[in-house]
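Trainee: okay, sequence plus prediction incoming.
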Amino acid sequence: MAENNSTLTVAQVAAVLHRDNQTIRYLLDNKLVSWGMSFRKRGSKRKTYIIYADKFMQETGIKIVESEVSK
């Protein structure tokens, strides 16, 4: 089965989980969830957050409307 490479934003996940963006970032930064990750590029002060839509939907059971998912 081919995997869908769709990702979600921190804001989308925060909205469906009824949490704030900082909580989602904390979960990703501390590797407390397996449906996403965070990293910082060398020399950068900002972090990048990646949340895999398929894995998020599989593990949480929360379906995200396709039009809300960035490709």
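Mentor: Yep, it's here.
Trainee: every contact and neighbour count from this point should use C-alpha atoms.
Mentor: Fine.
Trainee: name the nearest residue to residue 29, sequence neighbours excluded.
Mentor: Distances taken as Cα to Cα, 6 or more residues apart in numbering place residue 38 nearest to residue 29, at 5.7 Å, with adjacent residues excluded.
Trainee: distance of that neighbour relative to residue 49?
Mentor: Residue 38 sits at a distance of 4 Å from residue 49 (criterion: Cα to Cα, to the nearest Å).
Trainee: take a look at this one as well, against the first:
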Amino acid sequence: MSEYTFFLFHKLLVTAVNLLVLGALFIAMYRASLYPDEFTPIFFSTLFTLFGPIFLLGYIGKRYLNKRRPVLA
């Protein structure tokens, strides 16, 4: 993998994780708005439930990219 390709995939991974976090925030806000009396517990339970797989995906993706990082001479 060339250096350019590595940095391109790294930027795509960071952008994808950021978009997934933003999507999780939207989903949590929507689900919590359905039950205004229990807004905070539903919001945080939904958000933290979605954060786990998203950050795990980012961690695995980062490790995968670092294994294929080009050697800089």
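Mentor: Perfect, I can see it now. Remember, it's a predicted structure, so these values are computed and weren't measured experimentally.
Trainee: report the TM-score for the pair.
Mentor: Superposed pair, TM-score by TM-score structural alignment, normalised by the length of structure 1: 0.23. Supporting alignment: 36 aligned residues with a Cα RMSD of 4.4 Å.
Trainee: picking up where we left off before, intersection of neighbour lists for residue 38 and residue 49 of structure 1?
Mentor: By Cα atoms under 8 Å, 6 or more residues apart in numbering, residue 38 of structure 1 and residue 49 have these common neighbours: 25, 28.
Trainee: quickly find the element holding residue 24 of structure 1.
Mentor: helix 21-29 (DSSP states H and E).
Trainee: and what of residue 19 of structure 2?
Mentor: Per DSSP H and E: helix 3-33 holds residue 19 of structure 2.
Trainee: count of residues packed around residue 28 of structure 1?
Mentor: 21 (other Cα atoms under 10 Å).
Trainee: so it makes contact with residue 39?
Mentor: No - using Cα atoms under 8 Å, residue 28 of structure 1 is not in contact with residue 39; the gap is 9.3 Å.
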